[in-house]
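*Asks:* need coordinates for the following:
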Amino acid sequence: MKSQLEEVNEAEVAVFKKNLKKMEQYRGRGTELISVYIPENADRGSVMGQLTEELSQSSNIKSPSTRKNVQGALRKISQFLKSIDFKIPARGIVVFAGNVSPVEGRSDLRLFTIHPPKDLKTKLYWCDSQFHLEPLKDMVKSTDIYAIIVLDKREATVAVLTGKKFDIVGHFTSMVAGKSRAGGQCLSSDTLIPLPDGDIIEMKDTHNPLGVLSGDFEKSSIIPSAVTDKWETEKTPLKIVTKYPRFEIQSSKDHTFFVLENGKVIEKKAENLKVKDRLLFPEKITIFGKYQPLQTQFFNSYQISKAGRELLIAKRLEKKWGQTQFGKRIGITQTGVSIVERAKSNIRHDLLIQYLLALEIPFESFVYTYCTPLQNHRLPPILDIPLAQFIGYWIGDGNTEKERVCLSEQDPQLSNYYAEHAKKLFNANVQVKHRKEKGYFETRIYGKPIVKFLQSEFPEKHGALESEIPKKVLRSPDNVVAAFLKGIFDAEGYVSDRGLGLGINNKKLAKQLQLALLRFGIITSVHPYDNRRNPYSKNIRYTLQTRETRSLELFQKQIGFSSEAKNKKLNAHIQKGNTRSVVRQIPTPGSEVRKIIEKNGWKKQRFISSNMYLQDRRNISKQAFERTILAKTKTNPTLYQEIEKIAEQELMPVEIFRITGSDTPISMVDISVQNQNFVAGGLIVHNSSVRFEHLREEAAKDFFKKVSEKTNQIFSDYQDKLKGLIIGGPGRTKHEFLERELLDYRLKEKIMGILDCSYTDESGIREIVQKSEDLLKDAEITHERQIVNEFFEKIVKGDLATYGQKEVENALDIGKASILLISEALEWIVLKKRCDKEDFDEEIIIKDPLNFDESKERCSKCGGPIEILEQVDYVDWMMEKTKSIGAETRVISRETPEGETFFKGFGGIGAILRYK
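*Replies:* Reported below is the predicted structural model:
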């Protein structure tokens, strides 16, 4: 049977906790803060009688100010109860009232109400220097605790997860030595490896148990697999270059490759490979990327809250610095310090950094807690399609100066296009200058915050020879990656008689682009050529190129150009192209296909146009196969299904064009992978053999015993409250740990899941929390991340979502909102006030309650004095509006990166809509 608290929805509990935090902050100058707990079935006469009695007794208070405040608070409570005609809600109500002014001698009488999540059992009256909250806190004390252990043979971390927060309670390291050796099957350390999350890294950056992409030869597809070991060495290389498409890879002579011979995949050492051997590469790489949140709060000027200013003053006085002395330390005048501390002006980003550094206050936590960024410029909180396209163009043809971003372009139409694009994207001042002496147009985008934002969030942008595709782009969904590619092809791409091309002096970037295009099934070659005749540059130039019609069609459909002229050229090239493809060949021999056809009762004469292929005398492209064989089998469902499987194969053959050797050793890396192969440099290559040393195993056993004993000891006091245990680690390590049977049997009974993770320190704990959505379905953190990511996705797609106070309130008023998302960090309040003269009630939203002066409030109709009936938290008020239209409310904390982005980037108010 569910407890009463479990029956209350998450949003109500979140608002309740938020209100408790707020009430906890208030302090009275004396015993002048009143708390009244009223159960649902409380007797009206008894409650009102006690308030009257307390009012009478308060006349004995010696301090005039305390007496005045207590009596004012008691009258407010009585007036409030009369205004609701003593209709106490289900589960009861708690009323708080008193002088909450932080300034001595100033009165600020406020009344607050809280609806408890459980039934109030007894009536309670309390008058003290703070509000009495203990009975309410007891109602929401978390009893569900999860344990997390992440470990490998050299490190283990133990954590306790309660609600959304985890605490590290144990961290252990061992003396197990890492694996090392002099030999092995190696690849050049700079070989590019695509990862399942979309990232593309060099071999030297792999580690145990990082996920890589691997070939599934049974299904002829690409799947994720984990690295289990890594070694580094130096060896003399063989350089292997393929033909159509052109890939290039350097390996040791003993590295194993997969070769397609007579329709079968065999293994060959690199030293045994020969020209025209057919290696394998993936036709398409499928990545399920995630929208990447961006930090936008650190790049503009800031407005510091009252509490923040008080902290700055306190820290300065703590160091015994006067304003003049402190100003000299940070390079401003005494007047400048005074202006900041009295909030007479906002503070610049760079000055705030100096200010906080001198006072030894952490910058990020101060900005998060006490600052509101004043964004004259619009900085996107998520890497969306418009920003990704701009980043692509900026990496291709842009640079940054101190206070502006510059884009260079010869085409005036394209220059104006990106000027408008940047103006709309950043709300920036943009100018286009014609640099006649240099023969190009320069688009200048002004704004220091924009420069800092781009440099901070996309640090992969360097000079022409060092820039890379930003990791945030690579880890994004395909539509965002496509926008980036569109931008960089706008900058550096072209269409010629040879097809689609892009020329740059950066080899790594060219190869990254080659791999990124495989996410769309676009197959390209990277060709180097000697650039010494170029009077402006002696650097080798790299051309990314394809003339295959299918790849051009996919590029046109999924990426395209912003330039009308380039789009016309691309379309013309596609129209005059043919379906013959030398880069997208069916790997299955024609004789095997013929056997399938004949097994199903058909003769090969039905496929006369493919006769040479069916006799193994010629290869066939995928397009020709689909047109001349697959399409003709539709009338035979059984045959069609078998032929379709052949057409859907993702592993394609590519011929070796050249093999060259070198006597100079280079840095090489050797890894082993669970699935025995991985994608490297665009090709599918064999992994290393796995070696286990006896001494390492013995040391690992001792370490596992130590971790088990410490874990048993740590959680011995948690047994009754511990709801579940999750084990994480690389490869089989976590399973080996459990197989030792060293954990307390009571802990083993609570194991909820065993998960892979890349790290075994605090980062590993975070990774497990993120991966455990199904396992931790009852933990608040999982639900929150899911709904915020859904909101981000809909915003990026321009789909059924909106944000901003007015927009969301309007969506609620007309019943369009399905789910309200609101940040618990919003400190706004709603005042319910009444004018007796006009017999008029109204509600107003106060966004800065700390500096709100209730005495200045007037009736909006007559301008006369009003009575404040009740003060309600804005989040609570919005939740009531949501209930009235049958929608849901999700209160979002700032304890996750998504929640922080939601608050800082979207103002903390958003909604998922039922309809547009």
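
*Asks:* C-alpha from now on. contacts and neighbour counts both.
*Replies:* Fine.

*Asks:* which stretch of helix or strand covers the residue lying closest to residue 744 once chain neighbours are set aside?
*Replies:* Sequence neighbours aside, residue 712 is the residue nearest to residue 744 in space, at 5.9 Å (criterion: Cα to Cα, 6 or more residues apart in numbering). Residue 712 is part of helix 694-714, with elements assigned from DSSP states H and E.

*Asks:* that helix: which residues count as buried?
*Replies:* With burial defined by 16 or more other Cα atoms under 10 Å, the residues of helix 694-714 counted as buried are 696, 699-701, 703-705, 707-708, 710-712.

*Asks:* so after the helix or strand containing residue 793, what's the next helix or strand?
*Replies:* Using DSSP H and E, residue 793 sits in helix 780-796. Using DSSP H and E, the helix or strand that follows helix 780-796 in sequence is strand 801-803.

*Asks:* run through the helices of the stretch 401-550 of the chain in chain order.
*Replies:* With DSSP state H, counting those that start in this stretch, the ranges of helices along the stretch 401-550 of the chain come out as 412-426, 448-457, 471-474, 478-492, 507-517, 549-558.

*Asks:* make JSON lines out of those and add distance to residue 101 and mean neighbour count.
*Replies:* Output for the helices of the stretch 401-550 of the chain, formatted as JSON lines (distance: least, Cα to Cα, whole Å; neighbours: other Cα atoms under 10 Å):
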{"stretch": "helix 412-426", "distance to residue 101": "41", "mean neighbour count": "18"}
{"stretch": "helix 448-457", "distance to residue 101": "37", "mean neighbour count": "19"}
{"stretch": "helix 471-474", "distance to residue 101": "46", "mean neighbour count": "23"}
{"stretch": "helix 478-492", "distance to residue 101": "50", "mean neighbour count": "25"}
{"stretch": "helix 507-517", "distance to residue 101": "59", "mean neighbour count": "22"}
{"stretch": "helix 549-558", "distance to residue 101": "60", "mean neighbour count": "18"}
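
*Asks:* following up with a second sequence; could you model it the same way so I can compare the two?
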Amino acid sequence: MLNPKLLKITKPKIYTLGSLNTLLLGDRNKREKDDFMAGAPHHVLEEVNEADMAVFKKKLKMLEAIKGRHTELITQYIPPGTDRSTVMNTLSEEINQSGNIKSPSTRKNVQGALRKIIGFLKNINFKLPPTGLVVFAGNISESEGRSDIRLFTVTPVRPLKVKLYWCDSAFHIDHLKEMMAPNDFYAIMVIDKNEATVGQLVGKKYEILGHFTSMVPGKSRAGGQSSQRFERLREEAMQDFFKKSAEKFNSYFEPYIPRIRGVLIGGPGMTKNYFMEKKVLHHELEKRVIGVIDTAYTDEGGVRELVQKSQELLKDSELVKERQILDKFLGEVARDGLATYGQAEVEKALEDKRASVLIISEDIPWIVFRKFCEHCENAEIEIVKEPETFEESKMRCTKCDSRVETLEEISYLDYMIDRAKECGATVRVISTETNEGKQFFEGFGGLAALLRYKV
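*Replies:* Predicted coordinates for the structure are as follows:
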């Protein structure tokens, strides 16, 4: 029986895919000893709704593309629990300070953006989402001398911990980009008879959760009965190491099985296959094994090698859910069943609460303006399908034809997700990275719904 004290463990470390080149051939004897980490994986991220993450990523991509001609794009980070007077006083003080800007046009645009932010915060009565709020405003016109001051908001997908005011020629989104790590992850193990390393892959980063060695002796060259006995003891020691490695692997990931997108097992030769044949993994984890792959190493370098060799496998796996929902939608359409598509039809299904699943392409470019008429106090929305040619200054109130104030500008994707939540429908955001996603966007306008019932 293998002595448990022979297991050597290292503390968890986090690496990016580009930072481990120097570790591939590192000294394996310089491993830090520590008590083994029992329980679930450390640093597992908070759950984030898939649709919310899709909207979040699209907004950041849009904001990152905006470049000011001068230093006149303002970013205001407001964490949850922020004192209202502190933010309002800061913005008011910035208006006063901006009076020192030498360029008249830049001064006008900065002050206009600040007043737009103040007006927006007053309009929502400073009621912040639970995760906080980030407000962006500034002149986004690409023409010199022309002013087009727009306001955008982003609700962080995870609690905002940074309070920040920033005025520059680009919006400041670095802290928000850090939140884009996916909800789910892949469980990883590389193993042979001598050592095993367990990790988790989250997006493009992976974390080493544990490393342990067995000290299973090498093959004996002695002949006779002692050789047979030695081989039997060696086999028992190896099986015991496999069992203990699997127990540690199971203890990490069992509490998070629903969030595991797949399990990857690697190692040199046939040892990893022998390990899988022993059926020592938790049965639900075993069901999620998507690849058993050859690697030259079974330490941190082996994990990196496993991730690199699994890129295509991981990419394909990420699209399984998307393809399944599209197949279901197309099946319902083919038999004239519980499905509909098109803007008017889907919006009506949401309004009537008939929609059970909203299916929407992330490539729909439409913009939704929330506007307010001070003349007749009419609040309404306007959906713009060609934002590249749209002029905000020409918007009018549909009741009295007066000029209106734009309170907020959001994507149609964001708008529809909010409507789906209001009627209790789930949301599936479809990319155009696959042929199915492209066909859905081109053939159905990128907008559809599965229904609870027909009318």
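
*Asks:* circling back to that earlier point, nearest to residue 37 of structure 1, of the helices of the stretch 401-550 of structure 1?
*Replies:* Closest approach to residue 37 of structure 1 among the helices of the stretch 401-550 of structure 1 (Cα to Cα): helix 448-457, 49.9 Å.

*Asks:* burial measure for residue 60 of structure 1, as a count.
*Replies:* Counted with other Cα atoms under 10 Å, residues neighbouring residue 60 of structure 1 total 10.

*Asks:* quick one: residues contacting the corresponding residue of structure 2 for it.
*Replies:* Under the alignment by TM-score structural alignment, residue 60 of structure 1 pairs with residue 100 in structure 2. Neighbour list for residue 100 of structure 2: residue 107 [criterion: Cα atoms under 8 Å, 6 or more residues apart in numbering].

*Asks:* then residue 366 of structure 2?
*Replies:* Here residue 366 of structure 2 is in contact with 383-387, 411-413 (Cα under 8 Å, 6+ apart).

*Asks:* with respect to residue 251 of structure 2, which of these is nearest?
*Replies:* residue 413 (39.1 Å).

*Asks:* so the closest one touches residue 359, yeah?
*Replies:* No: between residue 413 of structure 2 and residue 359 there is no contact under Cα atoms under 8 Å: 10.3 Å.

*Asks:* separation between residue 438 of structure 2 and residue 382 of structure 2?
*Replies:* Distance of residue 438 of structure 2 to residue 382 of structure 2, given as Cα to Cα, to the nearest Å: 27 Å.

*Asks:* please say which position in structure 2 the residue nearest to residue 744 of structure 1 maps to.
*Replies:* So, by TM-score structural alignment, residue 712 of structure 1 is left unmatched.

*Asks:* residue 712 of structure 1 and residue 572 of structure 1: what is the separation?
*Replies:* Counting by Cα to Cα - residue 712 of structure 1 and residue 572 of structure 1 are separated by 71 Å.

*Asks:* with residue 282 of structure 1 instead?
*Replies:* Distance of residue 282 of structure 1 to residue 572 of structure 1, given as Cα to Cα: 28 Å.

*Asks:* who has more neighbours, the two?
*Replies:* The neighbour comparison of residue 282 of structure 1 against residue 572 (other Cα under 10 Å) goes to residue 282, with 26 against 12.

*Asks:* show me what the more buried one aligns to in structure 2.
*Replies:* Residue 282 of structure 1 maps onto nothing in structure 2, by TM-score structural alignment.

*Asks:* please give the number of neighbouring residues around the residue lying closest to residue 282 of structure 1 once chain neighbours are set aside.
*Replies:* Nearest residue to residue 282 of structure 1 in three dimensions, chain neighbours excluded: residue 651, at 4.7 Å (Cα to Cα, 6+ apart). Residues lying near residue 651 of structure 1 (other Cα under 10 Å) number 25.
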